[in-house]
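S.K.: The sequence isn't on hand, but the structure is:
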């Protein structure tokens, strides 16, 4: 990944609706090479997709809770079943598996505290392997969708599929 690729990423993180023509102009390339770079970033998984960022409160889901999940067992089958079951819960916005305690941190969005209590009692607490749920209500978001700091280094990305060029003297 070089400086042009990093500039493409930074521009798309800030304005995901840029056309390839606009993107090419801003990075100083013609359309065809810019389009090739963009497709390569997508193909290698550096760019995982494009989406609209929706205000949860505007659609009636402004009550957010961070849920710390402690598992009662961590065998591979239980973990796989828990994770696949959790992925089917529409109110789950993000979920991360952690080292240490708790085992997972899950962000959910609901309409209000009553809706969260139903979600907690009827869905989250019944997921496979759950021992304990600890809920923390989000007061406000301080940082939201902050762009990734893109490294200035020209080292290849770990996902790069291009062989390293070697010169022999």
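M.R.: That came through, no problem. Please read all numbers here as calculations on a predicted model, not as lab measurements.

S.K.: going forward, measure contacts between C-alpha atoms and count neighbours the same way
M.R.: Fine.

S.K.: Need the nearest residue in space to the residue positioned nearest the centre of the chain, chain neighbours excluded.
M.R.: Centroid check for the chain by CA atoms, centre = their mean gives residue 94 as the closest residue, at 7.4 Å. Leaving aside its sequence neighbours, residue 94 sits nearest to residue 107 (CA to CA, 6 or more residues apart in numbering; 5.1 Å).

S.K.: here's the one I want to compare it with:
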């Protein structure tokens, strides 16, 4: 994988992260190659699984999703089958923007987006509390996003 990430490929990835809709001719100009080798490098990185797709990034604020809460979840059962059931159920809740299994004093950390506290309370009562094997949760309301970005350290 390291050989796929030479300086030119890193430049290509950096530009694609900034603007995935950049025309190949403009991208080629920015990285100092012609169009054909740049297109070939992009295709190779896609085939390798380094580039997994392209998508529109929506503004949660413009969509009215201004409330962010982080939720620690502790499970009553952490055997493999219980974890699989929890994982499948949490993926079905659209308001959960991110969810990570954690090594530490709790089992999962979720990032939940909602319109306001009342909306979050509804999500907690109807969806999160109903997740399989939930034993306890602790919520932390974010007051301000200081850094919020896609991963760009290439």
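M.R.: That came through, no problem. All figures in this text were calculated on a predicted structure; none of them were measured in a lab.

S.K.: What's the TM-score once they're superposed?
M.R.: Once superposed, the chains reach a TM-score of 0.91 (TM-score structural alignment, normalised by the length of structure 2), with 150 aligned residues with a CA RMSD of 1.3 Å.

S.K.: so who does the residue nearest to residue 94 of structure 1 touch?
M.R.: 64, 65, 66, 67, 92, 93, 94, 95 (CA atoms under 8 Å, 6 or more residues apart in numbering).

S.K.: which of the residues you listed count as buried?
M.R.: Buried members of the contacts of residue 107 of structure 1, scored by 16 or more other CA atoms under 10 Å, are 64, 65, 66, 67, 92, 95.

S.K.: ok, the last one touching residue 104?
M.R.: When you say that, I think you mean residue 95 of structure 1. Yes: Residue 95 of structure 1 lies in contact with residue 104 (CA atoms under 8 Å); the separation is 6.9 Å.

S.K.: Counterpart of residue 34 of structure 2 over in structure 1?
M.R.: In structure 1, residue 34 of structure 2 lines up with residue 30, judged by TM-score structural alignment.

S.K.: was I right about its match contacting residue 24?
M.R.: Yes: with contact defined as CA under 8 Å, residue 30 of structure 1 and residue 24 form a contacting pair (5.7 Å).

S.K.: which residue lines up with residue 63 of structure 1 in structure 2?
M.R.: Match for residue 63 of structure 1 (TM-score structural alignment): residue 67.

S.K.: Please identify which of the buried ones among the contacts of residue 107 of structure 1 is nearest to residue 137 of structure 1.
M.R.: Nearest to residue 137 of structure 1 among these, counting by CA to CA, is residue 65 at 4.5 Å.

S.K.: Pull up the gap between residue 12 of structure 1 and residue 29 of structure 1, please.
M.R.: Distance of residue 12 of structure 1 to residue 29 of structure 1, given as CA to CA, to the nearest Å: 15 Å.
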